[in-house]
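Undergrad: got a predicted model here, sequence first, then my questions.
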Amino acid sequence: MTPDGDAPLGLRERKKRETRVALSRATIRLCVERGWENVTVEDIAAAANVSVRTFRNYFAGKAEAVAASHVERMLRIADELRARPAAEPLWDAVTAAVLAEFGAPGDQADQAVAESPHARRWRDGVRLMLAEPALQGEIVKANAAAQGELARAVAERTDGDAAHDVYPKLLAAVVSAASSVAVEHSLTAEPPTAVGPLLAEVLERLAMGLRAP
């Protein structure tokens, strides 16, 4: 324990975050593999090796658990952005943080994986899952939370105020939109395309007109 007592709280929060991630991933995997209607909370709890009560402590239902992955991904991007060198230009730092999470542009081997039968089945399952009406509202809420977290990280790098300044909010919204476009295109493109190269292309196009303050 540190003198100010912060370490135990940090450990608890980290373990809670890990549990949220495990539950969210288990929910997504089962829903993609079995179909939305064929997965129960009991199935998810068993897959994550926790009790149903534990699942309920974190999520109200499957939709919230699935959407939580988007928030967690943006938390990791925000963490990576905070860890980037202070002297690095903002957009370069943002791009590196995003691609570290989604995957940087790959080689032909990455594309081969994207075109494999297993990847195609997974892609089709994700597309069906995301079309579930029950998921739409949760995705909207998750997106708002994700953008807020990234805006705070941007504000720290620009000495701004995430609550009152426009730029951190704008940049966070742009990154969120770019990610959504790349993911959606990756799920529908023919032939299949890995999300990393798509997102790198989108961010590069944005870099031409989005200047840091």
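TA: That came through fine.
Undergrad: for the rest of this, base every contact and every neighbour count on C-alpha atoms.
TA: OK.
Undergrad: now the helices: where do they sit in this protein?
TA: Secondary structure of the chain (DSSP state H): helices at 6-34, 41-47, 52-58, 62-83, 90-102, 108-114, 117-130, 133-158, 166-188, 195-207.
Undergrad: which one of these is the most hemmed in?
TA: helix 62-83 (a mean of 21; mean count of other Cα atoms under 10 Å).
Undergrad: presented hereafter is structure B, for comparison with structure A:
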Amino acid sequence: MVVDMTAEGNDGVGLRERKKRETRLALSQATIHLCVERGWSNVTVEDIAAAANVSVRTFRNYFSSKAEAIAASHLERALQLADELRARPVDEHLWDSIVRAVQAQLAPGEGNGGGSPHDQRRPDGLRLLLTEPALHGEILKADAAAQDELAKAIAERTGTDVAHDVYPKLVAAVVGAGTAVAVTHCLNADRPIPLGPLLREVFDQLTAGLPVP
């Protein structure tokens, strides 16, 4: 019997990368949860490591700071958005695929009614974290990396070259801007606004060419 060692090795690499990605996300989510619950200044790396059931050394292997750990969730969401876009039917209109992929990541299951107390506290937590000065630089870096990943997926979908064609980069930048506008609008609203329908409204206006109201 001949064993395909190359395939086996590739599976091993893929599994290791998935586990690293899962660990990064778990540490990031633990950081966000603790900072929302206790306040930015009242959370230490030791607290985060304990909450994630890992050593402080493990945390340091992945992140240099709390800010970097929090920004990692933003980047992970972008990776999942790119994966979601790649999984959409190839005959689906690009912008329909983009909107559905964005909604799947940012507003999953919205419209089912209700919502847990944790869901209802989430906007206040996001406001708190996004106004923390220590986060701004890391969020900007995560935004840039997220845009690059989405551009790659758009290039694959459209048969363009991300290194030479402006189109995939432009679409990725527009998606990032539109999503940011929708999320900020929801956070700043006087009354709760469901994010899913607002995302659809934003992208409907974009695909219509932003006609003057």
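TA: Happy to help now that I have it. None of the values given here were measured: they were computed from a predicted structure.
Undergrad: tell me which residue is most central in the first structure.
TA: Arg73 (2.8 Å; Cα atoms, centre = their mean).
Undergrad: now check it against the second structure: what is it aligned to?
TA: Using TM-score structural alignment, the equivalent of Arg73 of the first structure in the second structure is Arg77.
Undergrad: residues contacting its match?
TA: Counting by Cα atoms under 8 Å, 6 or more residues apart in numbering, Arg77 of the second structure touches Gln105.
Undergrad: now swap in Ala100 of the first structure and tell me
TA: Counted by Cα under 8 Å, 6+ apart, Ala100 of the first structure has contacts Ile77.
Undergrad: need the counterpart of it in the second structure.
TA: By TM-score structural alignment, Ala100 of the first structure lines up with Ala104.
Undergrad: repeat for Arg29 of the first structure
TA: Using TM-score structural alignment, Arg29 of the first structure lines up with His33 in the second structure.
Undergrad: any idea how far its match lies from His118 of the second structure?
TA: 10 Å (Cα to Cα, to the nearest Å).
Undergrad: repeat for Lys169 of the second structure
TA: On the measure of Cα to Cα, Lys169 of the second structure and His118 of the second structure end up 35 Å apart.
Undergrad: same deal with Ser64 of the second structure?
TA: 28 Å.
Undergrad: likewise for Gly137 of the second structure?
TA: From Gly137 of the second structure to His118 of the second structure the distance is 27 Å (Cα to Cα).
Undergrad: compute the first-to-last residue distance for stretch 53-72 of the first structure.
TA: 21 Å.
Undergrad: so what's Gly196 of the second structure up against?
TA: Gly196 of the second structure touches 103, 106-107, 110, counting by Cα under 8 Å, 6+ apart.
Undergrad: then Ala153 of the second structure?
TA: Counted by Cα under 8 Å, 6+ apart, Ala153 of the second structure has contacts 82-83, 85-86.
Undergrad: redo that, cut-off 6 Å
TA: Listed by Cα atoms under 6 Å, 6 or more residues apart in numbering, the contact set of Ala153 of the second structure reads Ala82.
Undergrad: aligned partner of it in the first structure?
TA: Checking TM-score structural alignment: Ala153 of the second structure goes with Ala153.
Undergrad: against Arg73 of the first structure, how distant is its match?
TA: 14 Å.
Undergrad: now do Met1 of the first structure
TA: From Met1 of the first structure to Arg73 of the first structure the distance is 29 Å (Cα to Cα).
Undergrad: same deal with Gln147 of the first structure?
TA: From Gln147 of the first structure to Arg73 of the first structure the distance is 11 Å (Cα to Cα).
Undergrad: before we move on, what about Ala65 of the first structure?
TA: From Ala65 of the first structure to Arg73 of the first structure the distance is 13 Å (Cα to Cα).
Undergrad: same thing with Pro3 of the first structure?
TA: 32 Å.
Undergrad: now do Pro8 of the first structure
TA: 24 Å.
Undergrad: and if you look at Arg56 of the first structure?
TA: 21 Å.
Undergrad: could you do Val183 of the first structure as well?
TA: Taken as Cα to Cα, the span from Val183 of the first structure to Arg73 of the first structure is 13 Å.
Undergrad: equivalent analysis for Ala146 of the first structure, please.
TA: Taking Cα to Cα, one finds Ala146 of the first structure at 8 Å from Arg73 of the first structure.
Undergrad: again, but for Ala151 of the first structure
TA: Counting by Cα to Cα, the gap from Ala151 of the first structure to Arg73 of the first structure is 14 Å.
Undergrad: Val52 of the first structure matches what in the second structure?
TA: Per TM-score structural alignment, Val52 of the first structure is aligned with Val56.
Undergrad: quick one: that match and Ala49 touch, right?
TA: Yes. If you go by Cα atoms under 6 Å, Val56 of the second structure and Ala49 touch, sitting 5.4 Å apart.
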